[in-house]
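S.K.: need coordinates for the below:
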Amino acid sequence: MNTKAQEAKGMSPADLGKLALALVVLVAGIVGFYYFGDNPSVPSFARVAGVIVAVAAAMAIAAFTAPGRKLRGFVAESQFEMRKVVWPTRDETLKTTGVILVVVVILSLLMGLIDWLLKSIVLDWLLKLGH
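M.R.: Model prediction:
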């Protein structure tokens, strides 16, 4: 049987606590950034470094929860699938881009022609019949 189908639906209290702690750490980093913004003795790179550390710590804490493990699994599976992708060559990419540009120009001209014809029919011909 597939173990993924048997997983519990809700989060445990420990996971909720970890996510709350991660949120507190993240908010503390952001608040610290703005709190020390008026203090000239604290260099701006230290404030930015503090936010980066807070974000990294919050992500590390959140990574050890059930949703964090699911996300890590998803990222690992995505990376595995990305290795299977056959990317187009530069020549194929340039040719495809050229075709798309030509189609866009042709459709733009066609839409402009239709717009001009409808304007001519409605404004110049139909509205003048009423006079």
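S.K.: going by C-alpha atoms from here, please, whenever you check contacts or count neighbours.
M.R.: Fine.
S.K.: would you mind measuring from the residue most central in space within the chain to Ala60?
M.R.: Nearest to the mean C-alpha position of the chain, by C-alpha atoms, centre = their mean, lies Val75 at 14.7 Å. Applying C-alpha to C-alpha, to the nearest Å, the value for Val75 to Ala60 is 15 Å.
S.K.: host element of the residue nearest to the centre of the chain?
M.R.: Using DSSP states H and E, Val75 sits within helix 66-82.
S.K.: buried ones in that helix?
M.R.: Within helix 66-82, the residues that count as buried by 16 or more other C-alpha atoms under 10 Å are Ala66, Gly68.
S.K.: next one: Ala19 from Ala56, what distance?
M.R.: Not quite, residue 19 is Leu, not Ala. 14 Å.
S.K.: okay, the two: which has more neighbours?
M.R.: Leu19 (21 against 15; other C-alpha atoms under 10 Å).
S.K.: let's see this one next, to set against the first:
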Amino acid sequence: MASTEIETVRPAADKAKLAGAVVLVALGFVAYYLLHAQAGWMRWAALLAALALGVAVGLTATPGQRLVAFARDAVKEVRKVVWPTRKEAAQVTGYVFAFVVVMAIFLWLTDKLLEWVLYGLILGWR
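M.R.: Below you'll find the predicted structure:
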């Protein structure tokens, strides 16, 4: 049976919240530069407070809530991952290095063979 969730569409309110968040972040940077005569901690406090308020306002909008839901789902999925043991990781790393060495030798030999055929046999430059 299909889920029948009703989603309330509030594009104007969401746009206003996102615009407000951007304005708050911008005001934080403006305050940081306007407070150049003040102590460094005061400048940073103003910037961080404005950033925190901007993020808080942005997270109240629907896109912000979707971002939080996505992050929660991502964390759940990462917890389901079966990570390899140290021994398995070392073995796979060894296989990769061995393959890279074999491919490097193969490509070097192919290059030298083509160089010998083209320059030595066909063109006679050597």
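S.K.: overlay them and tell me the TM-score.
M.R.: Once superposed, chain against chain, the TM-score is 0.80 (TM-score structural alignment, normalised by the length of the second structure); 124 aligned residues with a C-alpha RMSD of 2.4 Å.
S.K.: that older thread, in the second structure, which residue range corresponds to the helix or strand following the helix holding Val75 of the first structure?
M.R.: As assigned by DSSP H and E, the chain's next helix or strand after helix 66-82 of the first structure is helix 90-119. Counting by TM-score structural alignment, helix 90-119 of the first structure pairs with residues 86-115 of the second structure.
S.K.: now that stretch, how far from the chain's geometric center?
M.R.: The chain centroid and the centroid of stretch 86-115 of the second structure are separated by 29 Å, computed with C-alpha atoms, centre = their mean, to the nearest Å.
S.K.: over to stretch 10-26 of the second structure?
M.R.: With C-alpha atoms, centre = their mean, you get 24 Å for stretch 10-26 of the second structure.
S.K.: how about it: buried residues?
M.R.: Asp14, Lys17, Leu18, Gly20, Ala21, Val22, Leu24, Val25, Ala26.
S.K.: would you agree the third one is in contact with Ala61?
M.R.: Yes - using C-alpha atoms under 8 Å, Leu18 of the second structure is in contact with Ala61, at 6.8 Å.
S.K.: what touches both of these two?
M.R.: Listed contacts common to Leu18 of the second structure and Ala61 are nil; contacts here mean C-alpha atoms under 8 Å, 6 or more residues apart in numbering.
S.K.: before we move on, back to that, JSON lines for the buried residues of stretch 10-26 of the second structure, including distance to Arg79 of the second structure and secondary structure?
M.R.: Formatted as JSON lines, these follow (distance: C-alpha to C-alpha, whole Å; DSSP: H, G, I helix; E, B strand; the rest coil):
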{"residue": "Asp14", "distance to Arg79 of the second structure": "32", "secondary structure": "helix"}
{"residue": "Lys17", "distance to Arg79 of the second structure": "33", "secondary structure": "helix"}
{"residue": "Leu18", "distance to Arg79 of the second structure": "31", "secondary structure": "helix"}
{"residue": "Gly20", "distance to Arg79 of the second structure": "35", "secondary structure": "helix"}
{"residue": "Ala21", "distance to Arg79 of the second structure": "32", "secondary structure": "helix"}
{"residue": "Val22", "distance to Arg79 of the second structure": "33", "secondary structure": "helix"}
{"residue": "Leu24", "distance to Arg79 of the second structure": "35", "secondary structure": "helix"}
{"residue": "Val25", "distance to Arg79 of the second structure": "33", "secondary structure": "helix"}
{"residue": "Ala26", "distance to Arg79 of the second structure": "36", "secondary structure": "helix"}
